[in-house]
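**Student:** Here's a sequence, model it:
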Amino acid sequence: MAKRLVPLLNRVLVEKIIPPSKTNTGILLPETSSKLNSGKVVAVGPGIHSKEGKLIPVAVKEGDTVLLPEYGGMEVKLNEKEYHLYRDEDILGTLHD
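**Tutor:** A predicted model of the protein is given here:
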């Protein structure tokens, strides 16, 4: 049975997107080309409560592609895959086509 991590509070579980190192025709790409630190949201927590007791939901949802800070987040290995856990406020934005 595969384990599933459900984040608590305002945390977001992200699988980082690794850009390809080669084109479809086999040309090697330099590491610096289009190095955008992004990831796919795998799971989100319910949010946090304000001082007044009102629930403030997480700003992103499962399946969103997000822009991540260069540093931060906690690395988590689950079912032989590597994920990162971020607080909602640490995510810089969402990416759209």
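**Student:** Going by C-alpha atoms from here, please, whenever you check contacts or count neighbours.
**Tutor:** OK.
**Student:** Not counting residues beside it along the chain, what's closest to the most centrally placed residue in the chain?
**Tutor:** Taking Cα atoms, centre = their mean, the centroid of the chain lies closest to Val14, which sits 2.6 Å from it. Spatially, and ignoring its direct neighbours in sequence, Val14 is nearest to Val41 (4.5 Å; Cα to Cα, 6 or more residues apart in numbering).
**Student:** What ranges does the chain have for its strands?
**Tutor:** Counting by DSSP state E, the chain has these strands, from start to end: 11-16, 38-44, 48-49, 55-56, 65-67, 74-78, 81-87, 93-95.
**Student:** Next, the structure of the following sequence, for comparison with the previous one:
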Amino acid sequence: MKLKPLGDRLLVKRLEVEERTIGGIIIPDSAKEKPLKGEVVAVGPGKLDDSGARIAIGVKEGEIVLFAKYAGTEISIDGVDHLVMREDDILAVVAA
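**Tutor:** Below is the predicted model:
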């Protein structure tokens, strides 16, 4: 299924968390927190300002971003969990 976000929304796929700590301890699923890092899969066209001009979104498809803990709405696309969130929910872009 293809999904195109509207306005200033983004489609983000969460990145997997390491299942082991640095010391080698395996973390069970019940103790894992959802990752706060993901890859931008799709970007909306941006929101409109008062004059009707489009304001472009500051992130691009393929970038790795950090987002707020309770950001976005969870959806499943072809069995893979994604988040639809506003650009304001993005905290930072991870530099390559």
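**Student:** Post the TM-score for the overlay when you can.
**Tutor:** Superposed pair, TM-score by TM-score structural alignment, normalised by the length of the second structure: 0.83. Supporting alignment: 90 aligned residues with a Cα RMSD of 2.0 Å.
**Student:** Show me what the residue nearest to the centre of the first structure lines up with in the second structure.
**Tutor:** When the second structure is aligned by TM-score structural alignment, Val14 of the first structure is paired with Val12.
**Student:** got the contact list for the residue nearest to Val14 of the first structure?
**Tutor:** Counting by Cα atoms under 8 Å, 6 or more residues apart in numbering, Val41 of the first structure touches 12-15, 60-66.
**Student:** Now the buried members of those residues.
**Tutor:** Taking 16 or more other Cα atoms under 10 Å as the criterion, what is buried in the contacts of Val41 of the first structure is 12-15, 60-61, 64-66.
**Student:** dump the residue contacts of the spatially closest residue to Ala95 of the second structure that is not a sequence neighbour.
**Tutor:** Leaving aside its chain neighbours, Ala95 of the second structure sits nearest to Ile64 (7.9 Å; criterion: Cα to Cα, 6+ apart). Neighbouring residues of Ile64 of the second structure by Cα under 8 Å, 6+ apart: 37-40, 93-95.
**Student:** The match of Val14 of the first structure reaches Leu83, doesn't it?
**Tutor:** Yes: Val12 of the second structure lies in contact with Leu83 (Cα atoms under 8 Å); the separation is 5.1 Å.
**Student:** centre of the chain versus stretch 60-73 of the second structure, how much separation?
**Tutor:** Relative to the centre of its chain, stretch 60-73 of the second structure is centred 3 Å away, using Cα atoms, centre = their mean, to the nearest Å.
**Student:** returning to what we had before: OK, contacts around the match of Val14 of the first structure?
**Tutor:** 38-42, 82-85.
**Student:** For Lys4 of the second structure, state which of those residues is nearest.
**Tutor:** Ala42 (6.5 Å; Cα to Cα).
**Student:** shouldn't that closest one be in contact with Leu10?
**Tutor:** Yes: between Ala42 of the second structure and Leu10 there is a contact at 5.8 Å, judged by Cα under 8 Å.
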